[in-house]
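Participant: sequence-free structure coming up:
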């Protein structure tokens, strides 16, 4: 899962985080969601021709 962030269903991670009653698991899902989102953003920013 951590090899290619584009292969992960980020919506599924978000929903798992949102719907999880156990605080420890919710924090885990939230951390995974944030990690995958950050990796995707880094990938987009590092593409040739990307301009802000």
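Facilitator: Perfect, thanks for sending it. The model shown is predicted, which means the values in this text are computed figures rather than measured ones.
Participant: contacts and neighbour counts: CA atoms only from here.
Facilitator: Will do.
Participant: just give me the residue closest to the centre of the chain.
Facilitator: When Cα atoms, centre = their mean is applied to the chain, the residue found nearest the centroid is residue 36 (2.7 Å).
Participant: and the closest residue to that one other than its chain neighbours, how close does it get to residue 23?
Facilitator: Distance criterion Cα to Cα, 6 or more residues apart in numbering; nearest residue to residue 36, sequence neighbours excluded, is residue 5 at 5.3 Å. The gap separating residue 5 from residue 23 is 24 Å, by Cα to Cα, to the nearest Å.
Participant: try this one side by side with the last:
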């Protein structure tokens, strides 16, 4: 498989965390029987969630 064909969609997914359906990643992680794929979905879910949290925290109007 051509590495560039694989990496481009991954880069597109990770470039804008707000365009990813995080619920679908969570469901895929929960329902995946293959341990390697489950770990991949879980890692993607965690990464997207962290990116979204960072975006929210860095907003000028964010107050704790």
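Facilitator: Cool, got the structure. Nothing here was measured: the structure is a model prediction, and the numbers come from that model.
Participant: TM-score of the superposition?
Facilitator: After superposition, the two chains reach a TM-score of 0.98 (TM-score structural alignment, normalised by the length of the first structure), with 52 aligned residues with a Cα RMSD of 0.3 Å.
Participant: if we can go back for a sec, higher neighbour count, residue 5 and residue 23 of the first structure?
Facilitator: The neighbour comparison of residue 5 of the first structure against residue 23 (other Cα atoms under 10 Å) goes to residue 5, with 18 against 10.
Participant: circling back: map the residue nearest to the centre of the first structure onto the second structure.
Facilitator: Under the alignment (TM-score structural alignment), residue 36 of the first structure maps onto residue 48 of the second structure.
Participant: also residue 48 of the first structure?
Facilitator: In the second structure, residue 48 of the first structure lands on residue 60 (TM-score structural alignment).
Participant: before we move on, back to that, got a list of what the residue nearest to the centre of the first structure touches?
Facilitator: 2, 5, 8, 10 (Cα atoms under 8 Å, 6 or more residues apart in numbering).
Participant: state the distance from it to residue 49 of the first structure.
Facilitator: Distance from residue 36 of the first structure to residue 49 of the first structure, by Cα to Cα: 22 Å.
Participant: cool, thanks, talk later.
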